[in-house]
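1. What follows is a predicted structure for the sequence shown.
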Amino acid sequence: MADLQDDLHPGAEAGAAPFEEPPGPSSAEAVRPPEHRPAAPGPGDGEPLDRALAVLAAHPVADGHGGLLRALARLPWYDLEEGESTVDTDVPRLRRGGVGAVFWALHAPGGRATGAVLEQLDLLRAVVRAHPEGLRAVHDAGEAADARGRGRIGVLPGPAGAAAIGDSLGILRSLHALGLRVLTLTGVSWAGEAGLTRFGEEVVREMNRLGVLADLSGAPAATVRRTLAVSRTPVLCTRSAARALRPHPANLPDDLLAALGAAGGLCMVPLTAEQTGPTVRDVADHLDHVRAVAGPGAVGLSGTYDTGAAHPLELGDPSCYPRLVAELLRRGWEESDVALLTWGNVQRVLRGATFAARAARDRREPSTATIEALDGAASA
């Protein structure tokens, strides 16, 4: 872990002063290199695709979930700068797709979840160091904007499964210090079908104090509702689409979509055939539905590349994002709403986490609560 600790960025603390997003065309050009070419458009796609490229140049995609770390851990060697055919994601394809930031998931298998997340945080730092021209580790909205302005793709650590904190707020704080920024509230005794326990509520409050975002994809409805009530920070659903269109268990029913939007949260629609359907039009249908129910400020994108999921044929890797944006423009989406979808909504949530953490630290010391003290026999 020495390499990871040596590389800690002082700006990762939620109380650090945020960078201002760089104005003007320079930041747009930074995410649209000269070789930017999407996959070949179909007949009649020229004008919407050109508009899509222009929107993405100014407002790149902040992708809510990527499984690249787990994929790279199985490879003996890789080069993401030149292009890596053994995975879905590399720097050239991210650039061609207009991706400006991506959340890299930290896989936490049962039995050794904490150790696995520590190893992947270490791997994340190593991958970023090995690709300095394309990637930069970031932890908040200001760092993501700064990376974009410098022509780098921001990599945010998380989500990780809640099992990684081992029912310990001290471990949560340690993982945050090492970079963790998103925690998925599933797979633990304190966040389940009955909602959050007393200890679960304390976990959410401590996450707010630190600036760690709650991910509620796959969480039971009671946990979603209670987290929305307890959290002072906007929450994410990093891999959820509309259950009204496709009855996948991780997709959200309309009542939860509306509650998420009312609370300032963000539903990041995954580009997977299982959750959204086999075509780019199916994905766009989900985006239309989430926007209509939760509002334009509550919808985002989640590529879920390198997770083993099957993707719509037109969206096989991150370079295909312009096709999706072109489809939305053909449907009459305003460019301002596309800008929220791709970049603005994620930036708002990240800024919200920073500001809420700063305020919480002024009034709250690190919690010393334990699951045994708060949940008693229920935690046994």
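-> It's in.

2. Please make it C-alpha for all contacts and neighbour counts, starting now.
-> Fine.

3. how about the helices in the stretch 101-250 of the chain?
-> 113-130, 141-149, 169-177, 198-210, 221-230 (DSSP state H, counting those that start in this stretch).

4. Now the most centrally placed residue in the chain. Nearest residue, chain neighbours left out?
-> By Cα atoms, centre = their mean, the mean C-alpha position of the chain lies nearest to residue 64, the distance being 2.7 Å. The shortest distance from residue 64 to any non-neighbouring residue, by Cα to Cα, 6 or more residues apart in numbering, is to residue 302 (4.4 Å).

5. Report the contact partners of that neighbour.
-> Shown in contact with residue 302 (Cα atoms under 8 Å, 6 or more residues apart in numbering): 63, 64, 65, 66, 238, 239, 268, 269, 270, 271.

6. Not including adjacent chain positions, what is the nearest residue to residue 247?
-> Of all residues not flanking residue 247 in the chain, residue 275 sits nearest, at 8.0 Å (Cα to Cα, 6+ apart).

7. how many other residues sit next to the one you found?
-> Neighbour count of residue 275, defined by other Cα atoms under 10 Å: 27.

8. Kindly provide the distance from it to residue 241.
-> 7 Å (Cα to Cα, to the nearest Å).

9. what's the answer for residue 279, then?
-> 14 Å.

10. more crowded one of these two?
-> Neighbours were counted for residue 279 and for residue 241 using other Cα under 10 Å; residue 241 has more, 35 against 18.

11. any chance you could map the strands in the stretch 51-200 of the chain?
-> Assigned strands in the stretch 51-200 of the chain, in chain order: 61-66, 99-106, 135-137, 153-161, 182-184, 191-192, 195-196 (criterion: DSSP state E, counting those that start in this stretch).

12. Could you dump these into CSV and include distance to residue 254?
-> CSV is the format used below for the strands of the stretch 51-200 of the chain (distance: least, Cα to Cα, whole Å):
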stretch, distance to residue 254
strand 61-66, 21
strand 99-106, 25
strand 135-137, 35
strand 153-161, 24
strand 182-184, 21
strand 191-192, 20
strand 195-196, 19
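
13. ok, structure two:
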Amino acid sequence: MADLQDELQATAEVGELDRPDVEGEFESDVLEDERGLAVDAGPEGDAADDTLVRAHALLAAHPVADGYSGLPWALRHLPWYDLELGESTIDTDVPRLREGHVGALFWSLHLSEGLVGERAVGATLEQLDLVRTVVEAHPEGLRMAHSAAQVTDARNCGRVAVLLGPAAAAALDDSLGILRALHSLGLRVLTLSGASWAGEKGLTRFGEEVVRETNRIGVLVDLSGASDATVRRALTISKSPVVFTRSAARGLRPHPANLPDDVLVELGATKGLCLVPLTAEQTGPSVRDVADHLDHVRALAGPECVGLSGTYDSGAAHPQDLSDASGYPRLVAELLGRGWSESDLALLTWGNVQRVLRSADFTARAARSRREPSTAKIAELDG
């Protein structure tokens, strides 16, 4: 039934069914906090506390779909862990995910620097196996998901949906067959940066074939860290929305993975998604700095093209008050204080990720009716 609902929704105009109607949803003078306790939100209440209560209420209805987590790699270095009880040595566990109202999480299939060929493929499969093992070991808190419908089902069952990806381009070993095999195992996002066919000069002919094949099977293309030439070419040829899993605004902070203003405008025109990372290096040391980037991306790309990427357990330093997965209500409270509408916030936290997942699936269904699996070889196209 979930698959049928997903297919019916995918046939609607992209984004139409994902835009929540939540204006006025939190007008009551008495609200409940995350523990279910009544909180006075009237005019005599403290303004900051009232805004935080509103943030919790909004996130309870529209949780965070977090675009990047390094948790699988971090867990490899722990001799023992229980994510449902909580782990102080990492940034993410089930109690903090619930405190932060995280409803879905993309788990990165990270590779050590320099791994290529069969070693990269093998390491990616090991990471994929680890993710499945971790999720199966924590059934009360986590559930694997491979589609927007399954993400929603997990949320409705009180579980955090875990999606596989992004995987590094090196994981393909320049083979479209391996790409399809990884997809059959659940991969939903592929990062293009770091491949010989997606370099400083842009996509080669084989690189363009990779993008077309990801469109055909329903894998999202991640362009964070890719060269400007690769970004612009992928935006042109991809029939499915592209994502940037860890990119903020270069106009505010000149980090190489951040996006210039003209790319943000083009991203909005193509209905892609920029997932702003909560890292001090890319966005700044405070919640206000992160909010500045979200304001900037929303202004240039539009409210349907901005999302959140915790980037927790990746080794990055995080802004103050956003040190782990429990901090999202503080960020949403900051945005409420800046005048973000509740409908735009619902898109930011949940709706936009759902839209691109549905769009990728819809594009893949259409592409498979027109295009057979590609058997192209890099030696044939780029040799």
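-> Now that the structure is in, tell me what you want to look at. Everything quoted here is computed from the prediction, not taken from an experiment.

14. Need the counterpart of the residue nearest to residue 64 of the first structure in the second structure.
-> Using TM-score structural alignment, the equivalent of residue 302 of the first structure in the second structure is residue 309.

15. Same check on residue 228 of the first structure?
-> Going residue by residue (TM-score structural alignment), residue 228 of the first structure aligns to residue 235.

16. Is it correct that its match is in contact with residue 242?
-> Yes: between residue 235 of the second structure and residue 242 there is a contact at 7.0 Å, judged by Cα atoms under 8 Å.

17. Between those two, which is the more surrounded one?
-> Higher neighbour count among residue 235 of the second structure and residue 242: residue 242, with 26 against 23, using other Cα under 10 Å.

18. For that one, which residues are in contact?
-> By Cα under 8 Å, 6+ apart, the contact list for residue 242 of the second structure reads 220, 221, 222, 223, 234, 235, 272, 273.

19. ok, now with 10 Å
-> By Cα atoms under 10 Å, 6 or more residues apart in numbering, the residues touching residue 242 of the second structure are 189, 211, 215, 219-223, 231, 234-235, 267, 270-274, 356, 360.

20. next one: residue 80 of the first structure
-> Contacts of residue 80 of the first structure by Cα under 10 Å, 6+ apart are 87, 89, 90, 91, 92, 93, 127, 128, 130, 131, 134, 135.

21. Repeat that for residue 6 of the second structure.
-> 147, 148, 149, 150, 152, 358, 361, 362.

22. Can you list the buried residues in the helix or strand hosting it?
-> Per DSSP states H and E, residue 6 of the second structure falls inside helix 2-10. The neighbour-count check on helix 2-10 of the second structure (16 or more other Cα atoms under 10 Å) flags 6, 7, 9, 10 as buried.

23. With stretch 329-348 of the second structure instead?
-> Quick answer for stretch 329-348 of the second structure (16+ other Cα under 10 Å): 329-336, 342-348.

24. Give the aligned range of it in the first structure.
-> Using TM-score structural alignment, the residues of the first structure aligned to stretch 329-348 of the second structure are 322-341.

25. May I see the helices of the stretch 101-250 of the first structure arranged in JSON lines, with distance to residue 283 of the first structure as well?
-> Output for those, formatted as JSON lines (distance: least, Cα to Cα, whole Å):
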{"stretch": "helix 113-130", "distance to residue 283 of the first structure": "29"}
{"stretch": "helix 141-149", "distance to residue 283 of the first structure": "26"}
{"stretch": "helix 169-177", "distance to residue 283 of the first structure": "33"}
{"stretch": "helix 198-210", "distance to residue 283 of the first structure": "31"}
{"stretch": "helix 221-230", "distance to residue 283 of the first structure": "23"}
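
26. how about those helices, which one is nearest residue 37 of the first structure?
-> helix 141-149 (18.8 Å; Cα to Cα).

27. Which strands and helices lie in contact with the closest one?
-> Applying 3 or more Cα pairs under 10 Å, 6 or more residues apart in numbering; DSSP states H and E, one finds that helix 141-149 of the first structure makes contact with helix 25-30, strand 99-106, strand 135-137, strand 153-161, helix 345-363.

28. Now the longest one on the second structure. Mean distance?
-> I take that to be helix 345-363 of the first structure. Compared with the second structure after the fit, helix 345-363 of the first structure shows a mean deviation of 0.5 Å (mean Cα distance after the TM-score superposition for the first structure).

29. Next, the angle helix 141-149 makes with that helix.
-> 140 degrees (axes from the mean of the first three to the mean of the last three Cα atoms, to 10 degrees).

30. what helices or strands is helix 345-363 of the first structure leaning on?
-> Packed against helix 345-363 of the first structure by the contact rule (3+ Cα pairs under 10 Å, 6+ apart) you find strand 61-66, helix 141-149, helix 198-210, strand 213-215, strand 266-270, strand 299-302.

31. Just want the angle from that helix to strand 61-66.
-> Here helix 345-363 of the first structure runs at an angle of 70 degrees relative to strand 61-66 (the same axes, to 10 degrees).

32. And helix 345-363 of the first structure, what's buried?
-> Judged by neighbour count (16+ other Cα under 10 Å), helix 345-363 of the first structure contains these buried residues: 345-358, 360-361.

33. That'll do, ta.
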